[in-house]
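> After the sequence you'll find the predicted model.
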Amino acid sequence: MSPGSGVSRRPIASRGTSRATTKAHIMWAFLTLPAAIVGLAACGPGTETESAVRDRPNIIFLLADDQRADSLSSTGHAFSQTPSIDQLAEDGVRFTNAFTVEPICAPSRFAFLSGQYERTSGLGFNSPYQVVESQWQQTYPALLRDAGYFTGFIGKFGVQFYSFDGNAASKFDYWRGHDGWIPFFPKDFPDNPATEIYKDAQKDISTEIMGEYIEDFLDTRPEDVPFNLSVSFSAPHNSVVSTMYPEGADPDCESYACKVMGYPANENPKLAGHPVYDQLYREAEVAIAEDTGRDPYKFIPEGVIDHEARRKWYDYNYIPEMQPEHQVRYHQTVTGIDRVVGDLIGHLERLGIADNTIIIYSSDHGLLNGEYGTGGKALLYDLVAKIPLIVFDPRDTNADRENVVSEMVLSIDVPATILSYAGVPIPETMEGRDLNSGDAEREEIFLESLTVAEGNPFIEALRTREWKYVRYLQPLGCPYTEEHLDFSDEEIIFEQLFHLSSDPTERENLAGIEEYAEILSQFRKRIGIRSSELTDYGRQHKKNVSIEMRPEDDANCW
């Protein structure tokens, strides 16, 4: 494990009191592996019988796109309806302090695959590297496939355009994946290479097409081996990008905001009568973020971050009148995912495999919807970095455990946990921790944002349960170089210090107040050490895997 993955090694806190169980309840032991897995892990590679391989659990990993942790009814959202995901949370374990190590698409998605920070893997929007085959072989899909699992991928892969030499489809036994985001109605864009896999689908809406492919995977997989299915939705991201309402449908729309959010989506005839996308939430009382339309430089000064560059993609977040429509669409698409989750659970039950199928649900990152006067991702506020994380294991019947866990965990813990469920050894290259091990709690977590496009600086954060420190560093170019990641002598252009216990919404920056100077000094030292250690570790790892530079014209600097 790398130095960036935390400092604490004490076990997770004590279990809660027992509660009544239902047929579907997971009683997921957080301190010990289920006995079946312990036995499998003890066998080791190459020693298992065919029967032992068959008895391994099936594992499904569901990943949303841009879904905030507070968007579920189980997390207290005012009107969002997510009964199927909520049931997974009720019957499983919901982590209330789960964070992505980097809140933007490609590096976050590869972190879920590899268990690594971008600084280690080299995979990022603005990095100079491309993933090589030796790195892929240490991801959870590759390791599960090597261990006898039938593997499948459906949806947004997100790393293909700077990935290993070869086709991503060849890395899975079942492939219905694509690179990048896709429109809400993918078949309306036949010239978009990402929509190629959708052209023969029976349904029209991307999330529902993925549900169609999930059933196809389950119905056509070999039944004599366990399976791992990874599903990566494009929702709720595509409630905006190439939208539910046809972009450009009104020739009088000139701004991007008007084109994508200027009209109610249900004016699109294709959504008429749909149980989710027509009228759902249209009568809801939508709360608008208090900062919507306010000066964003109130929170991060001009010259530190270029909000005008961000506004290109998130213009509607600056316009209070457009927020209700955005919120309705956003939560409609979250409910759309929930319906697919419910259908998935029902199909597992019909096939008779629900009792041996683990389901993990998360998102690549959150999103700002007008908060702090801006929108989008890549910043390290909790609204962006915090993610939903639910783990459901139907085999565990331990009633003496709490199903809501508040310890801080990271996205890079997910692949290690998946491997532990399968009884597959966790490689040293993974920087995350197995959530089953009792060793996942951290006293502090390190977050980074190395995406320097859209006017972003390099950003690092160190977070404890009580405090959060964020520092902004001037980017020196795109793509960045390895030398740019040495921040030891880099001037800090802006700092934020939040006392989360009294300021959980991160509104009051204490960095310039004398009373907190000693705390600020301590965080500066600790983040400097953590950053340097992770940079050194990443450099060595890149040498170990013989990482390759990607073509100069593929810098992806927008």
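Sure, I can see it.
> hey, let's count contacts and neighbours off CA atoms from now on
Will do.
> if I pick the residue nearest to Ile412 when sequence neighbours are not counted, what's in contact with it?
Spatially, and ignoring its direct neighbours in sequence, Ile412 is nearest to Gly115 (4.1 Å; CA to CA, 6 or more residues apart in numbering). Shown in contact with Gly115 (CA atoms under 8 Å, 6 or more residues apart in numbering): 139, 411-416, 429-432.
> The residue most central in space within the chain: what's it in contact with?
For the chain, the residue sitting closest to the mean C-alpha position, by CA atoms, centre = their mean, is Asp364 at 1.6 Å. Neighbour list for Asp364: 63-67, 100, 103-105, 108-109, 387 [criterion: CA under 8 Å, 6+ apart].
> hmm, 7 Å instead?
63-66, 100, 103, 105, 108-109 (CA atoms under 7 Å, 6 or more residues apart in numbering).
> out of these, which are inside strands?
Using DSSP state E, the subset of those located in strands is 63-65.
> Would you mind measuring from Glu90 to Ala147?
Distance, Glu90 to Ala147, using CA to CA, to the nearest Å: 31 Å.
> Same question for Trp313.
42 Å.
> So the two - more neighbours on which side?
Ala147 (19 against 16; other CA atoms under 10 Å).
> Please determine how far that one is located from Arg94.
Taking CA to CA, one finds Ala147 at 28 Å from Arg94.
> here comes the other one, which I'd like you to weigh against the first:
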Amino acid sequence: MTLYKSLALVFFCVLSFFSCKQKEGEKSIETPKRPNIVFLLSDDQTSIATGCYGNSQVVTPNMDNLAKDGVMFTNHYNTTAICMASRATIMTGMYEYKTGCNFMHGPLKPEKFKKSYPVILREAGYYTGFAGKFGFAVSNGESWKEDTNDVLPIDNFDVWGGGPGQTYYKTSKNPTIAQYAKEYPHSSRAYGAWAHDFIKSAKASGKPFCMSISYKAPHLPFTPDKYFDYVYKDKTYKKPANYGAESATHLSPQAKSGRQYNAYNFWRETEDTYQEAIKGYNQLIHGVDYSLGMIRKSLEELGVDDNTIIIFTSDNGYSCGAHNFGGKVLPYEEASKSPLIIYDPRLPKNKRGVKLNNVTANIDMAPTILSYVGIDVPKNMDGENLIPLMSNAKEFKRESIALTNMWGNDEIQALTVVTKDWKYIYWQYANKSMQPTEELFNIGKDRLELNNCVNKPEYKEQLETMRKLYDEKYNHLVSNGLEIHDYKKYAVLFNRKANAEEKKPFLTGDYQEVLRQKAQEIALKNKNK
């Protein structure tokens, strides 16, 4: 009996082993393979500076092809149109008033970065890499400066190709990608080469991967890759219809008080300086476009293109002389909007090449990436998962987002609410010469924002609707954020019912005062030398 029992036990174990193997095999067939993620971020690229967004003067064949193969979002906003705050928002899915991260304010706390999409994906078994301009500090200190490696989360990635501060266009000046300098002296193409090596190592790891690249281009100084000089040679560019100061007469005095209106003189000094600037800007974008092409080619060559999702966007827009503005920061269309293209090779053909005009934002990037890999979106995130929108636009319920500017001189700090067709801006600043100002634009019909509808009787009902939406966004801001650094003051500054006296203790100085202070600091520094 003992022998029979032993044989029976062995037979049972053998059957169990093969049964388990069969079940494991069945599970591997039934369980979808987790997709790879490629997230590409240009710097200061406004949406209209992209061929597929209707600008025939910009040569972006790879971005255009990505849009044909994927989904293009035509109303994509950055909730804070400045690089540090926007990049922290992109990674965490939270508005700036919850991240607490921006110039003049402070760094992103490490515990908040732990809830960013790269960290969450790595914990979920993804092979992660970052290259380029990281753009914000992760620190328990108070300083926001991101110009040293000490405040960069290098150890949170399997492969690091990033750099502190603004990084450099010259590849050799960026230590983490300097090995590509001989063949690719300009960083935009060098990041394409870095991507190939990362994808290769990720494939060897046997893990799904998440690769994030943040280009310096087309940020100032406009130093394009000479390799592409032929692309825009002898070309002359038309100015946009809302170019120059004459198109800004209807805008608030607050908006025209800061450096965005009073500096960046190369956009308006002469025709030659404008042409030189726009050519450099467009050529830098072409370099990013070329790098995108390199990356798509690498994915194909390494056999992972059929399971790799590509997301391309930018951290904010750029004004390029519209309404006499340079730079970004302001809530107008050129400065706050960027391209967003999502390519998913698994998407049915009838869902590709689609243009969606629903309002999307940088807060949506982290929730969408996490949803693609099957991870529940953390409750702290403010953004939406965009995957259902790409399948059925009717299922996407959100109708508005908030745009904030909490940086720069007091006058230009504002809270804005945007829908698909309307934009309402509340300029909070008041002094002897200015009063809080409202602006209302029908951006569905007036994309250049040439007509301020706020005082037109026929739009009174729409104004009240937008005010109510504004108050909802304001209440969210007050109840869900503002707990760190100096953000509490915005509970007063962005309150439409607060008066000038109530706001006064929270103001730091208007644009002219800031300039005088800087001049005094420079004079004192030179005197002490």
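Thanks, I have the structure now. Since the structure is predicted, the reported quantities are computational estimates derived from the model, not experimental observations.
> Specify which member of the ones in strands among the contacts of Asp364 of the first structure is nearest to Ala52 of the first structure.
The closest of these to Ala52 of the first structure turns out to be Leu63 (CA to CA; 28.5 Å).
> Now do the equivalent of that closest one over in the second structure: how many residues are near it, please.
The alignment partner of Leu63 of the first structure in the second structure, by TM-score structural alignment, is Leu41. The local packing of Leu41 of the second structure (other CA under 10 Å) involves 25 other residues.
> what residues are up against Leu41 of the second structure?
213-215, 312-315.
> sorry, back to before: just give me the closest of the contacts of Asp364 of the first structure to Leu72 of the first structure.
Looking across the contacts of Asp364 of the first structure and measuring by CA to CA, the closest to Leu72 of the first structure is Ala64, at 12.2 Å.
> what about the closest one, distance to Glu102 of the first structure?
15 Å.
> what do you get for Thr429 of the first structure?
18 Å.
> more neighbours, those two?
A side-by-side neighbour count of Thr429 of the first structure and Glu102, using other CA under 10 Å, places Glu102 first with 32 against 17.
> which position in the second structure aligns with that one?
Checking TM-score structural alignment: Glu102 of the first structure goes with Thr80.
> before we move on, what about Ile529 of the first structure?
By TM-score structural alignment, Ile529 of the first structure lines up with Glu472.
> Count the neighbours of its match for me.
Neighbours of Glu472 of the second structure (other CA under 10 Å): 13.
> now do Trp194 of the second structure
Residues near Trp194 of the second structure, counting by other CA under 10 Å: 21.
> And for it, nearest residue in space, chain neighbours not counted?
Ile177 (7.1 Å).
> do Gly538 of the first structure as well
Thr120 (3.8 Å).
> what residue of the second structure takes the place of the one you found?
When the second structure is aligned by TM-score structural alignment, Thr120 of the first structure is paired with Lys98.
> Surely its match is within a helix?
Yes. Under DSSP: H, G, I helix; E, B strand; the rest coil, Lys98 of the second structure sits within a helix.
> Against Thr31 of the second structure, how distant is it?
From Lys98 of the second structure to Thr31 of the second structure the distance is 36 Å (CA to CA).
> if you count what's nearby, which of these two comes out ahead?
Lys98 (22 against 8).
> helices and strands around the helix or strand containing Ala519 of the second structure, which ones?
Ala519 of the second structure belongs to helix 511-527 when elements are defined using DSSP states H and E. For helix 511-527 of the second structure, there is no helix or strand it packs on, judged by 3 or more CA pairs under 7 Å, 6 or more residues apart in numbering; DSSP states H and E.
> Show me the helices in the stretch 101-250 of the second structure, by range?
110-113, 117-123, 187-205 (DSSP state H, counting those that start in this stretch).
> right, so the ones you listed: which one is the most enclosed?
Neighbour counts (mean count of other CA atoms under 10 Å) averaged over each of the helices of the stretch 101-250 of the second structure peak at helix 187-205, with a mean of 21.
> Residues contacting stretch 97-109 of the first structure from elsewhere in the structure, which ones?
117-118, 123-125, 158-159, 364-365, 377-378, 384-389, 406-411, 447-449.
> Identify each buried residue in the longest helix seen in the second structure, please.
Assignment by DSSP state H gives helix 271-301 as the longest helix of the second structure. Buried positions in helix 271-301 of the second structure, judged by neighbour count with 16 or more other CA atoms under 10 Å: 274-296, 298-299.
> which stretches of the second structure form strands?
Ranges of strands in the second structure, per DSSP E, are 36-42, 71-77, 127-133, 159-163, 209-214, 308-314, 340-343, 354-361, 401-405, 414-418, 423-427, 437-441.
> Please find the angle between the direction vectors of the first one and strand 127-133.
Using axes from the mean of the first three to the mean of the last three CA atoms, to 10 degrees, one finds that strand 36-42 of the second structure and strand 127-133 are set 10 degrees apart in direction.
> what does the second one give?
Interaxial angle, strand 71-77 of the second structure versus strand 127-133 (the same axes, to 10 degrees): 50 degrees.
> Centre of the chain to strand 71-77 of the second structure, how far?
Put simply, strand 71-77 of the second structure sits 12 Å off its chain's centre (CA atoms, centre = their mean, to the nearest Å).
> With the first one instead?
Between the centre of strand 36-42 of the second structure and the centre of its chain there are 11 Å (CA atoms, centre = their mean).
> which residues does Thr273 of the second structure contact?
So Thr273 of the second structure contacts 266-267 (CA under 7 Å, 6+ apart).
> Recalculate using a threshold of 6 Å.
Phe266 (CA atoms under 6 Å, 6 or more residues apart in numbering).
> mind checking how far it is from Leu284 of the second structure?
Distance from Thr273 of the second structure to Leu284 of the second structure, by CA to CA: 17 Å.
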